[in-house]
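Trainee: pasting the sequence and the predicted coordinates here, then a few questions.
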Amino acid sequence: MTPDSTGRIRTDIAHNARVWNYWLGGKDNYPVDREVGDQVVAMYPSIGEVARADRAFLGRAVTYLAGEAGVRQFLDVGTGLPTVDNTHEVAQRIAPDARVVYVDNDPIVLTHARALLTGSPEGVTEYIDADAHRPDRIVEAVRPILDLDRPVAVMMLGILNFVLDTDEARSIVRTLMAAVPSGSHLVLTHPTLELGGEGNAEAMEFWNKNATPPITARSRAEFASFLDGLEVLEPGIVSCARWRPPAADAAEGADAAEVAQFGAVARKP
């Protein structure tokens, strides 16, 4: 979020972290966020489903990583406002000694994170004020907190869509993944105009004229390019709602409703 010239948080323009919070049913938002959020819903009614599916995907991915994969370190880039089942809560329920570092550069997120993101006594939960556009600075900032000689799960959910240049987005991913060892994982979600998301084009255009930061959708091929050199885990690149859905759904033979948000988890060999 960009402060005004006095350093105050602007409440006259909608911001993604607050609008996303509104779509998830949170209270950390302002009238302008709700107004723009409602306009986007009117243009693209399934955006709330996308937000909820993205959050549920985070829970399933972290559950797998902290459980079956045995990962004990998480770097969550583009944290957003805390809601329910944040990364550290899911990870530390399974592994109380898990170390989680959140990264964002939004002052309102920083305030809420420091107040709300308290972890288990056995583990570590920290917040770093840093910009995803400067991955080198993120790496240096986490060195005192995470052991970069041991596997790290790099979480980038709904963040690369705010990096408008695809080459720059690839470079960010490469820099972060180059800093972590074999056995580390990358967890990604990203909006798309595929998977039934064609109707989102108008909503994104409206967003870019009325809110901040600007956003872009990407194709499956562009999304896949972020995973180059990594082993993409089953079921591959899918709608995030359909990445390893709950066992109860699978037992009933019901497919989760597809949302226009790619999701994938990949391992660094």
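Mentor: That came through fine.

Trainee: alpha carbons only for contacts and neighbour counts from here, please
Mentor: OK.

Trainee: show me the strands in the stretch 1-150 of the chain, by range?
Mentor: Chain-ordered strands for the stretch 1-150 of the chain, with DSSP state E, counting those that start in this stretch as the definition, fall at 14-15, 73-77, 99-104, 124-129.

Trainee: tabulate those (JSON lines), appending distance to E168.
Mentor: Formatted as JSON lines, these follow (distance: least, Cα to Cα, whole Å):
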{"stretch": "strand 14-15", "distance to E168": "22"}
{"stretch": "strand 73-77", "distance to E168": "16"}
{"stretch": "strand 99-104", "distance to E168": "18"}
{"stretch": "strand 124-129", "distance to E168": "20"}
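
Trainee: show me what contacts the nearest residue to L65 once chain neighbours are set aside?
Mentor: The shortest distance from L65 to any non-neighbouring residue, by Cα to Cα, 6 or more residues apart in numbering, is to V71 (5.4 Å). Contacts for V71 were tallied using Cα atoms under 8 Å, 6 or more residues apart in numbering; they are L65, A98, P151, V152, A153, S184.

Trainee: of all these, which two lie farthest apart?
Mentor: Of all pairs drawn from the contacts of V71, the one with the largest separation by Cα to Cα is A98 and S184; the distance is 14.2 Å.

Trainee: try this one side by side with the last:
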Amino acid sequence: MIDTLLRDTATAEASAATAPVPPDVGETGRVLYLQREHDHRHSLLPSPFRVAQALLGDPHPYESEQHVLNQLWDVVPVPGELALAPYRCHGRVVRYLAAQAGHRRFVLADLTVPPPSLTPLHAEVHRYTGDATTVYVGSDPMALTHARALLAEPCVAVEDGNVLDPDTAMTAAAEHLDLSLPVVVQLGTAISHCNDRTATAMLTRYAHLLAPGSVVIVSAYTAPAAGPRARIARAVADIHHRHGLGPIRFRPIAALDNLLPGNMIPLPSGPGRAPGGFVSCDRWWPTGPRIDSGPVSPAAGMVATVAVTIP
């Protein structure tokens, strides 16, 4: 593992030779620190991955990401909830699917490394199913480097693949999983970064590639067409655009439901609920308690999730 990291960061040491490496960080920590210094020197633009890490609680964001965070704080109450709410929700979903539904094969699109206060998604799976296999898939080079250093362990793999391209992502996952059997695929908020037609086509392709009984976990940013959350959504989208972070779309819940192809069947989001579509991340509790009302932070309420099965 360390040898791989050293190869991936060979130029980092040269460009960061004068950087004071913190003491007692260990070999992996040293390599990651040098990678950080290299990336900082060679990228003046914020990275979507690094912004996500900062929103999750990275205590040492780059200056470019800190600038984005400062702007988000100006328009979003507790902006970290835009990342924390779906991460906590995805933990509940994979925990339920592993512990209650018996799934043993997982493909996870979220390469962010959570702070100590959060359990990594693969750890949620393996807490209940020691024989499960989890494959993280992503295409951001820095995200892959971090994930290979900090997430990979026995029964956990990290592969290069773009989740927006289902064929590429599942080909990468097939290095470790038998795709003729049911698989759980977690797509993060991928559909919020493409238009309606592309989002539906992507989900349709995943449904075609996956075996019956598979589950796809989809999250998306949501906001009504008018009102305070609509204004927050427009401000966040503008910040993304100005900093070159790519498009981000906030859709009403009904519009999100319309993106799901007909061969994806939503699972119930909580006890006593009929199967439905997208719900706020804070409302997705498959084993209870049933939460239908109560305080939800404005940012947490702007991310919705659905888990769908392939018949």
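Mentor: Structure's in. What do you need? Quantities reported herein were computed from a predicted structural model and do not represent experimental measurements.

Trainee: mean neighbour count and distance to F57 of structure 1 for the strands of the stretch 1-150 of structure 1 - can I get that in TSV?
Mentor: Below are those laid out as TSV (neighbours: other Cα atoms under 10 Å; distance: least, Cα to Cα, whole Å):
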stretch	mean neighbour count	distance to F57 of structure 1
strand 14-15	24	23
strand 73-77	25	14
strand 99-104	25	17
strand 124-129	18	21
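
Trainee: distance from stretch 37-51 of structure 1 to the middle of the chain?
Mentor: Using Cα atoms, centre = their mean, to the nearest Å, we find the averaged C-alpha position of stretch 37-51 of structure 1 to lie 18 Å away from the chain's own average C-alpha position.

Trainee: correction: the previous question concerned stretch 87-100 of structure 1.
Mentor: Per Cα atoms, centre = their mean, the displacement of stretch 87-100 of structure 1 from the mean C-alpha position of its chain is 17 Å.

Trainee: residues in structure 1 aligned with stretch 131-146 of structure 2?
Mentor: Against structure 1, the aligned range for stretch 131-146 of structure 2 is residues 97-112 (TM-score structural alignment).

Trainee: contacts for the matching stretch, please.
Mentor: With contacts defined as Cα under 8 Å, 6+ apart, stretch 97-112 of structure 1 is touched by 1-2, 9, 17, 66, 71-82, 87-88, 91-92, 120, 122-132, 138, 142, 145-146.

Trainee: how many neighbours does the residue mapped onto L157 of structure 1 from structure 2 have?
Mentor: The alignment partner of L157 of structure 1 in structure 2, by TM-score structural alignment, is G188. Counted with other Cα atoms under 10 Å, the burial measure for G188 of structure 2 works out to 21 neighbours.

Trainee: do the one 3 residues further on as well
Mentor: For I191 of structure 2, the number of neighbouring residues by other Cα under 10 Å comes to 24.

Trainee: so who does it touch?
Mentor: Taking Cα under 8 Å, 6+ apart as the criterion, I191 of structure 2 is in contact with A199, V218, S219, A220.

Trainee: corresponding residues in structure 2 for the helix or strand containing M177 of structure 1?
Mentor: For M177 of structure 1, the element it lies in under DSSP states H and E is helix 166-178. Using TM-score structural alignment, the residues of structure 2 aligned to helix 166-178 of structure 1 are 196-208.

Trainee: buried stuff in the matching stretch?
Mentor: Residues of stretch 196-208 of structure 2 classed as buried by neighbour count (16 or more other Cα atoms under 10 Å): D196, A199, T200, M202, L203, T204, Y206, A207.

Trainee: distance from that stretch to structure 1 after superposition?
Mentor: On the superposed models, the aligned residues of structure 1 are on average 1.6 Å from stretch 196-208 of structure 2, with distances taken as mean Cα distance after the TM-score superposition for structure 1.

Trainee: ok now that stretch, how far from the chain's centre?
Mentor: The gap between where stretch 196-208 of structure 2 is centred and where its chain is centred comes out at 18 Å by Cα atoms, centre = their mean.

Trainee: please apply the same query to stretch 114-132 of structure 2.
Mentor: Averaged over its C-alpha atoms, stretch 114-132 of structure 2 has a centre that lies 14 Å from its chain's centre (Cα atoms, centre = their mean).

Trainee: and for stretch 224-234 of structure 2?
Mentor: Relative to the centre of its chain, stretch 224-234 of structure 2 is centred 23 Å away, using Cα atoms, centre = their mean.

Trainee: ok, for the residue positioned nearest the centre of structure 2, nearest residue in space, not its chain neighbours?
Mentor: Geometric centre of structure 2, nearest residue: D110, 3.2 Å, by Cα atoms, centre = their mean. Here the nearest residue to D110 of structure 2 in space, its sequence neighbours aside, is G188; by Cα to Cα, 6+ apart that works out to 6.1 Å.

Trainee: for A130 of structure 1, same thing?
Mentor: Spatially, and ignoring its direct neighbours in sequence, A130 of structure 1 is nearest to N105 (5.0 Å; Cα to Cα, 6+ apart).

Trainee: that concludes my questions; thank you for your assistance.
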